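Trainee: below is the structure, and that's it, no one-letter string:
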């Protein structure tokens, strides 16, 4: 009996014929030379999950094959046309065609979902059988990402690689790494050894919610740092799958870890790496030394991650320190600034100039709009959709991650057994109903969407997985699939089948019926903590 075809995200066009194709009856994977890395990756994955080993051959190979083929004019990177593909599975073989290798990569992700769910396991557990289908597909939005916060709780390199794979399976194309914050610094900068010695770890960590002052602290050091070879491995792993890594070095605020290592870059505060969570007044001072430090940090990540974007952060920058700073006052007088917010705009402009000279494009949180962000900067909206409109009105392209829809550190339900989260409520149904392009907005200005996995209350990979899935799966469809196709075939109707894939991959997802007993918050440090979430208002 033929299996029901159930894909997430749903392709734009799909037609099925009766019957299946056993891939073990094929002779080889026939691929254009440029596609051989993807062909061998596909061969390895088929072998891992089904035991089938298909050799990779040249494009001239005839007979019954799984053919990967480039056709048509080559589109530019990070366009929907670059990720478009056509996948035909017939009784005679498989043809996967695209104009760009990225499209072939997205088609391979779809082909993997056509296999039985158990083919996604780490050892042979399924037959290599796929249904006969014809698929023509292209994403709705150019940027479809997931952000991993490896700062608040360090997530090991192996888990980062797993999340790249999971992004790939869902046809996402961006993994954003949040690498610096008040609670730690997570990548090596050889010219700044104190980042590894001091800024990469904290002496203790807040127990429970940061607002629960009575809960105290766990006096166990916490930290971790990615070496340069670690970063290169992450970059290479993502590149093989045509996933863009966007590194974030969050400045000039959220700088407690930096200033613990190099207090001279601030106002001389002698404070340790923060053991708790929130927004802190310590920021970089607007000095040449602070800009030099930022350049060294941005250069370190830009040299490893070859993509066009570097994220400068720029969110939640308190003005308190600058309001009383002689250095900031002198800058304001020299530059003719009427408001202290101009100091942040000065930082943003300087970061943009230096990164542009390195061939990079800046992306920053929506606070960079304060005082005027450079026109070439992409604005990453986190507060709400009103800021999408505000950024576009100011002439910027936007990545939309509005907190009510895209923050998966919010509670999954009203269930009192949900494990500790920061606040809020973001259900699967709420994500499924989201249209990230507000009415009256030019769709070309919305570069794309991204979900956020802030890790203040996600201490382990299992916690991250529970928070991410299946909401990330649903968000992937929001970014990929056109509205009419989504409405005709609701993603909720396909989730049960998709959870079998997540289970086969070992993902500790949240079941639709609520948390399993071992996933519940209980009555200890992971118990649910409620306080009212109020949506931000646009200024």
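Mentor: That came in fine, so what should we check first? Just so we're clear, the structure is a prediction, and the values are computed from it rather than from any experiment.
Trainee: C-alpha only now, for contacts and for neighbours.
Mentor: OK.
Trainee: ok, now which ones touch residue 396?
Mentor: 375-379, 445 (CA atoms under 8 Å, 6 or more residues apart in numbering).
Trainee: name the element it belongs to?
Mentor: Here residue 396, judged by DSSP states H and E, is contained in no helix and no strand.
Trainee: helices of the stretch 101-250 of the chain, residue ranges please.
Mentor: 101-114, 157-169, 194, 228-240 (DSSP state H, counting those that start in this stretch).
Trainee: next, the angle from the first one to helix 157-169.
Mentor: Counting by axes from the mean of the first three to the mean of the last three CA atoms, to 10 degrees, helix 101-114 lies at 90 degrees to helix 157-169.
Trainee: what's the angle from helix 101-114 to helix 228-240?
Mentor: 80 degrees.
Trainee: can you list the residues that contact helix 101-114?
Mentor: 5-7, 34-35, 38, 42, 68-70, 82-87, 96-98, 119-120, 130-131, 168-171, 241-242, 501.
Trainee: surely residue 256 is in contact with residue 275?
Mentor: No - using CA atoms under 8 Å, residue 256 is not in contact with residue 275; the gap is 10.2 Å.
Trainee: so those two - more neighbours on which side?
Mentor: residue 256 (30 against 22; other CA atoms under 10 Å).
Trainee: want to compare, so here's the second one:
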């Protein structure tokens, strides 16, 4: 590949395996035609329409579509003469002054070549560089995993928009994470108030994805992560700890206490019912039963069974029964691999048909767990993350490190593919648009891992192609802005949820404090206080302990504010040059940056009022005035945030996020009285 073609005017993501760039320019005709062969298998000519839409957007010209040898087009979409000689997804692209040809091994191959051509048209308009590309994917499965359950249920329009974006970057699989946000029959107590997806939504979206070469794979929690279901009157008796079902809702509790009591036969009936109802809506022959993070297994009502046969055997037996249930219906089971890796003896007991989704999110992840699964002989897909959860701003550095390492290990140990995960813990405060950089990094690494070894280069390419930023600086600015998060959303949630609802301390939340910082940043004196079991601290003491734990970061708030202000100005200037097509991203960036500025101020204020620091915000007449002003600023920000929420998401759990902010503002105003 000629490196000079990458950032001097245009770029292609994922970078092709081989590309020969020639000196000539191919000028698209004013009245052109796309000829798409019937053999491509694109019955509704979606690929041709994609090209026509991009040609219109880039040039204002209207093109025609035809098929057959009597209707030649300047752009030809066809299959290889000998498709079996090429791997699935492979394609060639030839751009010459006399015409453009995309040829693929199959529908997916032609689709992939069309996406490359679309990227060129978006950047070059009617004057395309002449070139020859021969390309194929490194991983057969290039998937994306989208959380649509922990607070934010996207609109169907947004899901389709996201599928279009995944298609553009050559993903071929999508899974939607469901706990309680699907309208299962006879389970309205579980999904009420969540703006759930419906069978009609899934049928329509499954068709939409399939037409774009994306397999929509069903994924439902069937073992753990059933928090909302196990709080209902109807199903609470199936949980390990039904006595906790009436405790106040907690974002943190939702992440930790949610496991079925599989010693009760009714639990298996519930799991099978979820599977059987949901799978009928999908054309895919795969099904993800999830089965991750079963933290409470064997600790509550199933403890007698655990004492008798052990937790590992309980887990292996249950997921095996679920897998066999799927196999009997001609489906190929998938499941998360974390519990099996905690108890490696489970690996030898799993059915041969199951694919382990091996999630590892540490930016400095090693190959240990990937190697363990490979040595067991089990099939696996490696699963990194876009690193957006629990925060307003994306941690792009962490996403880059995590995704590139996992792609390398996946290739090294023969993984079937990569599934890039996008989570929304703690109410899904992260705007879905914050995940775009990580998603595109995942696209590059699942197609051609290691080809772009430098993060800065990758971010310049994404800035240019996705955000129409000629300077290539946008994502570098956003990355540095994320480093200025001194008091984050999960810190606020922890501070609030230390209150057990009765003025006492939620000891479960108290125990999560060490996980808020990396090991090398944890203050030893606070850790010792947290480990002191002689007495439970009061709520005030617990909150003070939290703020002491975070003090080093919190005190950076004022310095961080200058960086965030500068970032907001630079991002606004860059996104303005892209015009209306970037307006949604511009708004999302602005809301995220301004929200983080306010959270940083909150951290300083809470630390100041408890005596952890004596730092006050500049330009305030008094502490009381500052607290009232901060409360008002947060409420105004939340209105703007809610407006942006509605552009991409259903109401879902927006009210929980609003209540979180309002609890904080009520506290601030109380302090100012």
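Mentor: On my side now, so go ahead. The shown structure was predicted, so the numbers you read here are calculated from the model rather than taken from an experiment.
Trainee: before we move on, back to that, just among the contacts of residue 396 of the first structure, which is most surrounded?
Mentor: Neighbour max across the contacts of residue 396 of the first structure (other CA under 10 Å) = residue 379, 29 neighbours.
Trainee: the second structure: which residue goes with that residue?
Mentor: Counting by TM-score structural alignment, residue 379 of the first structure lines up with residue 356 in the second structure.
Trainee: for that match, helix, strand, or coil?
Mentor: strand (DSSP: H, G, I helix; E, B strand; the rest coil).
Trainee: contacts only, for it.
Mentor: Taking CA under 8 Å, 6+ apart as the test, what residue 356 of the second structure contacts is 334-337, 378-381.
Trainee: gap between residue 41 of the first structure and residue 53 of the first structure?
Mentor: 11 Å (CA to CA, to the nearest Å).
Trainee: thinking again about what came up before, show me what contacts the residue nearest to the match of residue 379 of the first structure when sequence neighbours are not counted?
Mentor: Nearest non-adjacent residue to residue 356 of the second structure, counting by CA to CA, 6 or more residues apart in numbering: residue 380, 4.6 Å away. Residue 380 of the second structure sits next to 355-358, 373-374, 415-417 when contact means CA under 8 Å, 6+ apart.
Trainee: try it again at 10 Å.
Mentor: By CA atoms under 10 Å, 6 or more residues apart in numbering, the contact set of residue 380 of the second structure is 334-337, 354-359, 370, 373-374, 410, 413-418.
Trainee: and those residues, which of them are buried?
Mentor: 334-337, 354-359, 370, 373-374, 410, 413, 415-418 (16 or more other CA atoms under 10 Å).
Trainee: out of the residues you listed, which sit inside helices?
Mentor: 370, 373-374, 410 (DSSP state H).
Trainee: so which two of the residues you listed are the farthest from each other?
Mentor: 373 and 410 (10.9 Å; CA to CA).
Trainee: between the two, which contacts overlap?
Mentor: 358, 380.
Trainee: picking up where we left off before, of the contacts of residue 356 of the second structure, closest to residue 603 of the second structure?
Mentor: Closest to residue 603 of the second structure, out of all of those and judged by CA to CA, is residue 336, at 35.6 Å.
Trainee: that closest one contacts residue 342, doesn't it?
Mentor: No - Residue 336 of the second structure lies out of contact with residue 342 (CA atoms under 10 Å); the separation is 11.9 Å.
Trainee: quick check: which element contains residue 474 of the first structure?
Mentor: Assigned by DSSP H and E, residue 474 of the first structure falls in helix 471-480.
Trainee: same question, residue 311 of the first structure
Mentor: strand 309-313.
Trainee: span of stretch 441-452 of the first structure from start to end?
Mentor: 23 Å.
Trainee: tell me the secondary structure for the residue mapped onto residue 22 of the second structure from the first structure?
Mentor: Using TM-score structural alignment, the partner of residue 22 of the second structure in the first structure is residue 17. Here residue 17 of the first structure is recorded as strand under three-state DSSP.
Trainee: burial check on the closest residue to residue 17 of the first structure other than its chain neighbours, number of neighbours?
Mentor: Excluding the flanking residues, the one nearest residue 17 of the first structure by CA to CA, 6+ apart is residue 132, at 5.4 Å. Residue 132 of the first structure has 21 neighbours, counted by other CA under 10 Å.
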